[in-house]
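A.B. asks: my questions concern the predicted model and sequence given below.
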Amino acid sequence: RYYSCILPNIAGMCDEVKAASDTESEGDHLTGRGAMTLESLFSSLSHFFGRNGRHLYDYQLAIQRFAHREGTSAFGVRNVMSLWCLNPAVVFQDIADLTHSVILTSGTLSPMGSFASELGVQFDACMEAPHVIDADSQVFASVLSSGPTTHRLNASYKTADAYSFQDELGASIEEICRIVPGGALVFFPSYKLLDKLKVRWSQTGQWARLNARKPVFVEPRGSTEELEPVLNGYYNAILGKVPLKKGRGGAKQIVKNRVRKNSSQESAKGGAAFLAVCRG
């Protein structure tokens, strides 16, 4: 009964926040950021006290401390207090109660049993389709502990700046590009490491040797608009196409590269390599 008395007060405060954020009303009003902060707080409190307090222990109060620069040299500390919900069923239960049916689709729902348990809902119909890739014949997973010269491939913080590691990694990627046909995706843990490797490989000639095997494309740091033309160039290189050019009458044409089967040098360059950063 105690919790049921709190909820109407929270709902009333939410209405007051909405009214106070009306910019067309006369007098003072809340800023958009302030209104969003208060609405988020009251929404969390409504779930916190909802269902007669059943989900009280599904929340955790956390205080985070962040260091930030103030001016040119001084550093300051910013404290942030957060109310974290550690159980997705708290919110999903309300969604399931308000809807007639819910359809969830994703490529990462398996295992289905534990996923349904986390959401606190029993799904009457479940379907798990087979993957488009045949894991037995199309996938080979391996860990390379060393490169062509048997130097250890260790990308830890202490060894990532060593030229011996950077050179060995470049030689390993070159060898993989020589063997693997088509496209080659190479992911790095950060843009910082990727930039260091590009500089080093350009100095040693490794970058030119990589491009001799496959045209190398690098993920840009910018927006999606900057990434799209790079991806298109990567796909076209794999398909053996050259960039769009104008033909007779101004019409655009795509001309396929004719790779001679008796030329080992050209066949070795088949496909392309794409260097990117894994954010997972």
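C.D. replies: On my side now, so go ahead.

A.B. asks: contacts, neighbours, all on C-alpha from now
C.D. replies: Will do.

A.B. asks: run through the strands of the protein in chain order.
C.D. replies: 59-70, 74-85, 183-188, 216-218, 245-246, 252-253, 272-277 (DSSP state E).

A.B. asks: buried residues, the second one. List them.
C.D. replies: Within strand 74-85, the residues that count as buried by 16 or more other CA atoms under 10 Å are residue 85.

A.B. asks: what separation is there between the residue nearest to residue 109 when sequence neighbours are not counted and residue 106?
C.D. replies: Excluding its sequence neighbours, the residue lying closest to residue 109 (CA to CA, 6 or more residues apart in numbering) is residue 115, at 6.5 Å. Per CA to CA, to the nearest Å, residue 115 is found 12 Å from residue 106.

A.B. asks: more crowded one of those two?
C.D. replies: More crowded of residue 115 and residue 106, by other CA atoms under 10 Å: residue 115, with 13 against 7.

A.B. asks: second one coming, line it up with the first:
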Amino acid sequence: MIVTSGTLSPIDAFVNALGIDMRIIHSNNHVASSDQILCASITHSAEQRELLGVYEKRDDPEYHRGVGRIVARLCEIVPEGILIFFASYSKMFTCIQNWKKYIGNKNGKTIWEEMNMSKKLFEESKLKEGTNEAIRQYKLHVAQSNGAALLAVCRGKVINFSVVNHSDDPYSYISLTI
């Protein structure tokens, strides 16, 4: 018996790669219907600068400003929760550090301050205890007036927790990978 996650879809490709004759395959439907899901790639900032998150651009202020302004705008318009995933802790901490110093679009506030005006912000910690508390606080604040945003790492500790209680969760979410 092999039990896998939905991240292996399409399952046919996975079965072919294993080279095993599987007589019984059970696959459940996704909890969200196709009209509830939007997959998009944002390639340019509002200032029409290319947003390419490659290693060579890791210290590019225009990249950080562009991505930060997009996240700040999403914090304004998404009603409840936002999950923001980064490729690494280093990338997450660098973005946060830059967002705290770069001026955004509103009243001389930094991009971080703009985000925090719209959503309560929480960060995944490198320590398990800190991550547990961030997730607890995130879930608590999602239901409140402006919602919350959780900044985490793709292969980090947040992935091991049920941050969103999918099928019976009344809140809207956006998941953004930087």
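C.D. replies: That came through, no problem. Values in this document were obtained by computation on a predicted structure and should not be read as measured data.

A.B. asks: now what about the TM-score between them?
C.D. replies: For this chain pair, the superposition-based TM-score is 0.73 by TM-score structural alignment, normalised by the length of the second structure; 149 aligned residues with a CA RMSD of 2.2 Å.

A.B. asks: re earlier: is it possible to export the strands of the first structure to CSV including distance to residue 158 of the first structure?
C.D. replies: Listed next are the strands of the first structure as CSV, based on distance: least, CA to CA, whole Å:
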stretch, distance to residue 158 of the first structure
strand 59-70, 24
strand 74-85, 27
strand 183-188, 16
strand 216-218, 25
strand 245-246, 47
strand 252-253, 50
strand 272-277, 20
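
A.B. asks: ranking these by burial, who's on top?
C.D. replies: Comparing the strands of the first structure by mean neighbour count (mean count of other CA atoms under 10 Å), strand 272-277 ranks first with a mean of 21.

A.B. asks: please work out which residues of the second structure line up with that one.
C.D. replies: Mapping strand 272-277 of the first structure onto the second structure (TM-score structural alignment) gives residues 148-153.

A.B. asks: how close does that stretch sit to the first structure?
C.D. replies: Overlaying the first structure shows stretch 148-153 of the second structure at a mean distance of 1.0 Å from the equivalent residues (mean CA distance after the TM-score superposition for the first structure).

A.B. asks: touching that stretch from outside, list them.
C.D. replies: 75, 80-89, 92, 119-124, 134-135, 138-139, 141-142, 158 (CA atoms under 8 Å, 6 or more residues apart in numbering).

A.B. asks: go again with 7 Å.
C.D. replies: Outside stretch 148-153 of the second structure, the residues within contact range by CA atoms under 7 Å, 6 or more residues apart in numbering are 80-89, 119-124, 138, 141-142, 158.

A.B. asks: again, but for stretch 95-104 of the second structure
C.D. replies: By CA under 7 Å, 6+ apart, stretch 95-104 of the second structure touches 64-65, 68-69, 109-112.

A.B. asks: determine which two of these are furthest apart.
C.D. replies: With distances taken as CA to CA, the most widely separated pair in those is 64 and 109, at 15.5 Å.

A.B. asks: give me the neighbour count for residue 214 of the first structure.
C.D. replies: Residue 214 of the first structure has 27 neighbours, counted by other CA under 10 Å.

A.B. asks: report the separation between it and residue 149 of the first structure.
C.D. replies: 21 Å.

A.B. asks: counterpart of residue 158 of the first structure over in the second structure?
C.D. replies: Under TM-score structural alignment, residue 158 of the first structure pairs with residue 56 in the second structure.
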